[in-house]
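Peer 1: Predicted structure and sequence below. I'll ask about it afterward.
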Amino acid sequence: MSFASPVPETEPPGDCPRCPRLVAFREALRVEYPDWWNAPVPAFGDPDAWLVIVGLAPGKHGANRTGRPFTGDYAGELLFETLSKFGLAKGTYQADPNDGYRLQGVAICNSVKCLPPENKPVPEEIANCRPFLAAQIDSLANARVYVALGQIAHQSAVRTLGGKLAAHKFGHLAEHRMPGGEVLIDSYHCSRYNQNTGRLTRAMFEAVFERALAFRP
């Protein structure tokens, strides 16, 4: 299986031991689904990215299965369609890490690298994984704009970029200026639940990236 990671030297090992609950879940899934990725999912995108999308964690039937962020699940369909629409990707997304689909000027880095039970990481797991997010952000020298998908991603991004949560409240399309001059834009997560309930519409999601493009260098 092949994939494009902008900062491979910042990735955790395939058997990362930091979070016992996630390790146990990973090992159980390796028995149940031996052909799946079932390991920390690496970042994906352009090493020269100016825009970084901060996600939550791998989905069970998406990235945890395929090994590429947002690939193979419902959330990824809207995300990659939107990136393609705005010229931020090249190729045709086919829900397969070997589809040749590439991001242009964009990188995706998750707040938590491993699949959490019920898609809900606990605070300790988020904190355990934050050094990897920080290292990846530090490695993306051209990154100036960040899009956080959901509140957990927002909190991880704010902390990683040196901000204070009390000064930066999460809200869809909220914009935050970080201490280093970076711009952080919030979005509701493009999950199946948010789309099906109408909390997040296609137009709302596209508006986030329209705004991000306004800061393109």
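Peer 2: Nice, thanks for sending it over.

Peer 1: C-alpha only now, for contacts and for neighbours.
Peer 2: Fine.

Peer 1: Contact partners for the residue lying farthest from the centre of the chain?
Peer 2: Centroid-distance maximum for the chain: residue 31 at 26.1 Å, with CA atoms, centre = their mean. Neighbour list for residue 31: empty [criterion: CA atoms under 8 Å, 6 or more residues apart in numbering].

Peer 1: how close does it get to residue 181?
Peer 2: To residue 181, residue 31 is 46 Å away according to CA to CA, to the nearest Å.

Peer 1: Okay, one more to line up with it:
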Amino acid sequence: MTTLAELDRRVVDCRACPRLVAWREEVARTKRASFRDQDYWGRPVPGFGPADAAVGVVGLAPAAHGANRTGRMFTGDRSGDVLYAALHAVGLASRPTATHTGDGLELFGVRITAPVKCAPPANKPTPAERDNCRPWLERELALLRPTLRSVVVLGAFGWQALLPVLGAAWAVPVPRPRFGHGVAHELAAVDGGPPLTVFGCYHVSQQNTFTGRLTPAMVEDVLRAAGRTAGIL
């Protein structure tokens, strides 16, 4: 796979994890009552954003009735409402909402992805499912390597999944840096390229946003710092 477009086409055909395949397809069949007239995507969800992105955003996995329904990362659910509103507020997205793949939304210098491409039951993929999906993330980062300068990681699961993958191009300290909201770690390159700065941000889940643990301003602050570090803000 030599381009992100080719990678994305290959991702959607993956059936490596029987539990995830069964769950995503069952959700697509039964649907949520409020979406019963819609056709669900029901497949792995590829990354979203330009192939020359300078900033990466790494989540956890598609939501059952969000990206698993719409086919685009963080689209059609309340987590996405928070994320895209923040991206728009800092100038990294063309609009503050994401409802479906034909809504006209564009990202500016940002690509959103996840270490697990299929919606998992209870939003909890297993370590084996994470590891099965790892080659997709490894290849995606390799293809983004020429332009990628910073990454915002949403939540501890994404942090733990991402850091081992980064070792192919950047020096990850041992012991590995701990996740925390607002933390930033610059990783020196081991392949002769530029360094990468990794930012931590609480996940934009309802559990965090409804309780006030994570506010829109907090998300905007991290995204703004990542954009400035990458030189696109």
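Peer 2: Nice, I can see it. Keep in mind it's a predicted model, so treat the numbers as computed, not measured.

Peer 1: which secondary structure element contains the residue farthest from the centre of structure 1?
Peer 2: helix 20-32 (DSSP states H and E).

Peer 1: Buried residues in that helix, which are they?
Peer 2: For helix 20-32 of structure 1, the neighbour count (16 or more other CA atoms under 10 Å) marks 22, 23, 26, 29 as buried.

Peer 1: compared with structure 2, how much does the next helix or strand after it deviate?
Peer 2: Going down the chain from helix 20-32 of structure 1, the next helix or strand is strand 44-45, by DSSP H and E. Compared with structure 2 after fitting, strand 44-45 of structure 1 deviates on average by 0.5 Å (mean CA distance after the TM-score superposition for structure 1).

Peer 1: mind listing the strands for structure 2?
Peer 2: In structure 2, the segments counted as strands under DSSP state E are 55-58, 110-113, 150-154, 184-187, 196-201.

Peer 1: The fourth one aligns to what range in structure 1?
Peer 2: So the one you mean is strand 184-187 of structure 2. Counting by TM-score structural alignment, strand 184-187 of structure 2 pairs with residues 175-178 of structure 1.

Peer 1: what packs against the longest helix along structure 1?
Peer 2: Taking DSSP state H as the assignment, the helix of structure 1 that covers the most residues is helix 123-139. Secondary-structure packing of helix 123-139 of structure 1 (3 or more CA pairs under 8 Å, 6 or more residues apart in numbering; DSSP states H and E): strand 106-110, helix 151-160.

Peer 1: what range in structure 2 matches the first one?
Peer 2: Put plainly, it is strand 106-110 of structure 1. Strand 106-110 of structure 1 corresponds to residues 110-114 in structure 2, going by TM-score structural alignment.

Peer 1: can you check the last one too?
Peer 2: Helix 151-160 of structure 1 corresponds to residues 156-165 of structure 2 when matched by TM-score structural alignment.

Peer 1: Against structure 1, what's the mean shift for the matching stretch, could you check?
Peer 2: Mean deviation for stretch 156-165 of structure 2: 1.1 Å (mean CA distance after the TM-score superposition for structure 1).

Peer 1: List the contacts of that stretch.
Peer 2: 58-60, 114-115, 130, 134, 137-138, 153, 172, 176, 179-180, 200, 202.

Peer 1: in that stretch, what's buried?
Peer 2: 156, 157, 158, 159, 160, 161, 162, 163, 165.

Peer 1: that older thread, the longest helix of structure 1 vs structure 2, average offset?
Peer 2: Using mean CA distance after the TM-score superposition for structure 1, the mean distance for helix 123-139 of structure 1 is 0.8 Å.

Peer 1: ok, and what's touching that helix?
Peer 2: 7, 10-12, 18-19, 109-113, 143, 156, 160-161.

Peer 1: ok so, going back, filter the contacts of stretch 156-165 of structure 2 down to just the buried residues.
Peer 2: 58-60, 114-115, 130, 134, 137-138, 153, 172, 179-180, 200, 202.

Peer 1: Redo the helices and strands packed on helix 123-139 of structure 1 as TSV? Include distance to residue 193 of structure 1.
Peer 2: TSV is the format used below for those (distance: least, CA to CA, whole Å):
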stretch	distance to residue 193 of structure 1
strand 106-110	19
helix 151-160	15
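
Peer 1: Which one of the ones you listed lies nearest to residue 121 of structure 1?
Peer 2: helix 151-160 (9.2 Å; CA to CA).

Peer 1: got the angle for the closest one vs strand 183-187?
Peer 2: 170 degrees (axes from the mean of the first three to the mean of the last three CA atoms, to 10 degrees).
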